[in-house]
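1. Whatever this is, show me its structure:
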Amino acid sequence: MSHSDSDFFLQQMADVTPLKQDAINTPNNSAKNALSSFYKQQSSKQLLQLKDALKNTQVEFVAPDDYISFKSPGLQAGVFKNLRLAKYDIDAKIELQGLSIKEAQDTLINELSTCHRRNIRVVLIKHGVGKENTEQPAKMKSYVNAWLVHFPFVLGFHTAQTQHGGYGSVYVLLSKNEQAKLANREIHAKK
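-> Next up is the predicted model:
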């Protein structure tokens, strides 16, 4: 722009007043910290309730070659079908074979809670088939089947496909964590 163009532009803009910026309500750090603290309190309270629920769970024993499956009422049929058919990437694996029932319960609570907190959506749990256990075949599998329905963030689970362990493993679909839900709401609110 030449000097005269610049002067002309400034003359033309002399009586223009800048637009006021609309105030945008964004959570400040103290609000974010309060929200984070609230979720942590809820999370620890939820874990205590979960531990109590799992301790008192009645276990219905399944056979080593039985499918185990659960679909929460809100889970879409197509999403559950994709989980069942291994159409989703497995984001994490939890190994329970060789653990005592108590160790497996603690591992499952800690690992699944960590996965949920990290917003991991699909987990493969390897519980084994338990055919060698002559006293109680499929014991670990039966406990896993009974426990998983008590996790508030488990949307569904189903026995894995052969390439992922078949009857000795289960796919588990977790819900989004609170922060991911909040971010999703913010994204859709902007549209």
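
2. CA only for contacts and neighbour counts going forward, please
-> Fine.

3. buried set for the helix or strand hosting K32?
-> Assessed by DSSP states H and E, K32 sits inside helix 29-55. Going by neighbour count (16 or more other CA atoms under 10 Å), the buried part of helix 29-55 is 47, 50-51, 54.

4. Packing partners of the helix or strand that it is followed by?
-> Scanning forward in sequence from helix 29-55 by DSSP H and E, the next helix or strand is strand 69-71. In this structure, strand 69-71 packs against strand 154-159, with contacts taken as 3 or more CA pairs under 8 Å, 6 or more residues apart in numbering; DSSP states H and E.

5. Could you also give me the structure for this second sequence? I'd like to compare it with the first:
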Amino acid sequence: MSKNDHLSDDELSLFREAVQGSKKLQQDTIIHQPSKNFSDLQQQRKSLKEGKNEEFFFSDEFVPLLSEDGPIRYARDDVSKYEVKRLRRGVYVPDVFLDMHGMKQDEAKRELGSMIAYCLKENISCASVMHGIGKHILKQKVPLWLAQHPDVMAFHQAPLEFGGAGAILVLLSIPDR
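-> A predicted model of the protein is given here:
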């Protein structure tokens, strides 16, 4: 109906009889939330998962059984000792270097978790962690933290060209995508 269409008197009186006794409704304002796209939900889940990877909790109380003779080294039970030997010889060349010189323990833990998450995201299998020698605090803690992470396959003291006694080469398992 347009504004030019008018109701006749009979139609108007018929309408008033039909609605007689009814109450006027008070209109509430309802704001409809836009529905989220499926891709938005996937991005949120992915960002949450990445955030969890970066905030991997390294315990200071857990002490894994590492060999104390010779340079620091470690390999998971399902990893061949030959991989550790290849790390020692420098066959694996690190694509990422993390320099921890001057960091405090909590900063170093956070950066180590972020580096591992970055390597997994970018499909990088070998990284170098330069902890330095200094007071031996990070030199002692970094191997303990690395042994706790489920994606660390093996690590070994770096060869001289990658930092020697002040660095560790880390071999990471890259999940199939």
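
6. Output the buried residues of helix 29-55 of the first structure in a markdown table, with distance to F70 of the first structure appended to each entry.
-> Formatted as a markdown table, these follow (distance: CA to CA, whole Å):
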| residue | distance to F70 of the first structure |
| --- | --- |
| L47 | 21 |
| L50 | 18 |
| K51 | 20 |
| L54 | 17 |
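
7. which two in these are spaced the farthest apart?
-> L47 and L54 (10.4 Å; CA to CA).

8. joint contacts of those two?
-> Common contact partners of L47 of the first structure and L54 (CA atoms under 8 Å, 6 or more residues apart in numbering): none.

9. Which residue in the second structure occupies the aligned position of K126 of the first structure?
-> Aligned counterpart of K126 of the first structure in the second structure: M130 (TM-score structural alignment).

10. and its match, how many neighbours?
-> M130 of the second structure has 24 neighbouring residues, counting by other CA atoms under 10 Å.

11. Can you show me the strands along the first structure?
-> 69-71, 92-95, 122-126, 154-159, 169-174 (DSSP state E).

12. correct me, but I133 of the second structure touches K139?
-> Yes: counting by CA atoms under 8 Å, I133 of the second structure touches K139, with 6.1 Å between them.

13. The two: which has the busier surroundings?
-> With neighbours defined as other CA under 10 Å, I133 of the second structure and K139 compare such that K139 has more, 19 against 14.

14. Give me the aligned partner of that one over in the first structure.
-> Checking TM-score structural alignment: K139 of the second structure goes with K141.

15. Please check which part of the first structure stretch 97-104 of the second structure corresponds to in the alignment.
-> By TM-score structural alignment, stretch 97-104 of the second structure lines up with residues 93-100 in the first structure.

16. do the same with stretch 156-172 of the second structure
-> By TM-score structural alignment, stretch 156-172 of the second structure lines up with residues 158-174 in the first structure.

17. Could I get the buried residue list for that stretch?
-> Quick answer for stretch 158-174 of the first structure (16+ other CA under 10 Å): 158-161, 164-174.

18. Between the two ends of that stretch, what distance do you get?
-> 12 Å (CA to CA, to the nearest Å).

19. Stretch 161-169 of the second structure too?
-> 11 Å.

20. List of residues touching that stretch?
-> 71, 87, 94, 126-133, 139, 155-159.

21. switch the cut-off to 6 Å
-> 127-133, 155-158 (CA atoms under 6 Å, 6 or more residues apart in numbering).

22. Fine, thanks again, bye for now.
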